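S.K.: Structure for this input, please:
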Amino acid sequence: MEHEVKHDQDDLRFYIVIDEEEAELTYSYTEEDTMDFDHTFVPESARGQGVAHNLARHGLDFARENNCKAIASCPVVEAFVKRNPEYNDIMLWP
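M.R.: Below is the predicted model of the structure:
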């Protein structure tokens, strides 16, 4: 089931509302053109349904569309990129 991902640029997060709870992917800007994806949270009732995958894809697509590089401080985003190497061109790895 695909959920609508919303982007709150003021709070620096992508989120999905699921049954009155929120799943989110937060980020910060380390430089004007570098986004650090630092935390993913999915409510227990929604885990295993591809929600984190959906958030990571939207976040990384936003970075690409805005000519930003990305850092995967969050292990969920790191795992997503390792499974989806089409994002390697925008990643900054330590």
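
S.K.: From here on, just use CA atoms for contacts and neighbour counts.
M.R.: Fine.

S.K.: Buried residues, the longest helix anywhere in the chain. List them.
M.R.: When the chain is parsed with DSSP state H, its longest helix is helix 51-65. Using 16 or more other C-alpha atoms under 10 Å as the test for burial, helix 51-65 gives Val51, Ala52, His53, Asn54, Leu55, Ala56, Arg57, His58, Gly59, Leu60, Ala63, Arg64.

S.K.: would you turn these into JSON lines with distance to Ala79?
M.R.: Converted to JSON lines, the buried residues of helix 51-65 look like this (distance: C-alpha to C-alpha, whole Å):
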{"residue": "Val51", "distance to Ala79": "14"}
{"residue": "Ala52", "distance to Ala79": "11"}
{"residue": "His53", "distance to Ala79": "10"}
{"residue": "Asn54", "distance to Ala79": "13"}
{"residue": "Leu55", "distance to Ala79": "13"}
{"residue": "Ala56", "distance to Ala79": "10"}
{"residue": "Arg57", "distance to Ala79": "12"}
{"residue": "His58", "distance to Ala79": "15"}
{"residue": "Gly59", "distance to Ala79": "14"}
{"residue": "Leu60", "distance to Ala79": "13"}
{"residue": "Ala63", "distance to Ala79": "17"}
{"residue": "Arg64", "distance to Ala79": "18"}
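
S.K.: here's the other one to compare against:
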Amino acid sequence: MTIRITREDSGSKGRFIAHVDGQAETGEMTWSRLSSSRIIVDHTGVPDSLRGLGVGAALARHVVDTARAEGFTILPLCPFLKAQAERHPDWSDVIETIGR
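M.R.: Okay, the predicted model is just below:
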């Protein structure tokens, strides 16, 4: 199984979309730009048909990798991304904590 992630960017808002081979439905992670160096991730959605396939985790890894490559930080307001970040302290270079 392959998960391919694409990006839609409309300036101040956007989303990463996870496409799973052989599946019609997609997962998504939505974000809003705070500045050129900060985004808020506010939602991760994975339909029931894709649950258990690692789609949410793939989206989380992708946004972290993108932040590192493009030089921005992430404020995780999405409960899923926040929980993933707590499990991955090695993401602290790009994941902000509330109050930081």
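
S.K.: coming back round to it: what's the average distance of the helix or strand just after the longest helix of structure 1 to structure 2?
M.R.: Next helix or strand after helix 51-65 of structure 1 toward the C-terminus (DSSP states H and E): strand 69-72. By mean C-alpha distance after the TM-score superposition for structure 1, the fitted strand 69-72 of structure 1 averages 0.7 Å away from its aligned residues in structure 2.

S.K.: now the aligned residue in structure 1 for Ala85 of structure 2: how far from Gly50 of structure 1?
M.R.: Mapped onto structure 1 by TM-score structural alignment, Ala85 of structure 2 lines up with Val81. Per C-alpha to C-alpha, to the nearest Å, Val81 of structure 1 is found 14 Å from Gly50 of structure 1.

S.K.: Which of the two has more residues huddled nearby?
M.R.: Val81 (19 against 14; other C-alpha atoms under 10 Å).

S.K.: Helix, strand, or coil at that one?
M.R.: Secondary structure, DSSP: H, G, I helix; E, B strand; the rest coil: Val81 of structure 1 is helix.

S.K.: and it, what does it touch?
M.R.: Contact analysis of Val81 of structure 1 by C-alpha atoms under 8 Å, 6 or more residues apart in numbering lists Tyr87, Asn88.

S.K.: and it, how far is that from Glu65 of structure 1?
M.R.: 16 Å.

S.K.: against structure 2, where does the longest strand along structure 1 fall?
M.R.: Longest strand of structure 1, by residue count under DSSP state E: strand 21-31. With TM-score structural alignment applied, strand 21-31 of structure 1 matches the range 25-35 in structure 2.
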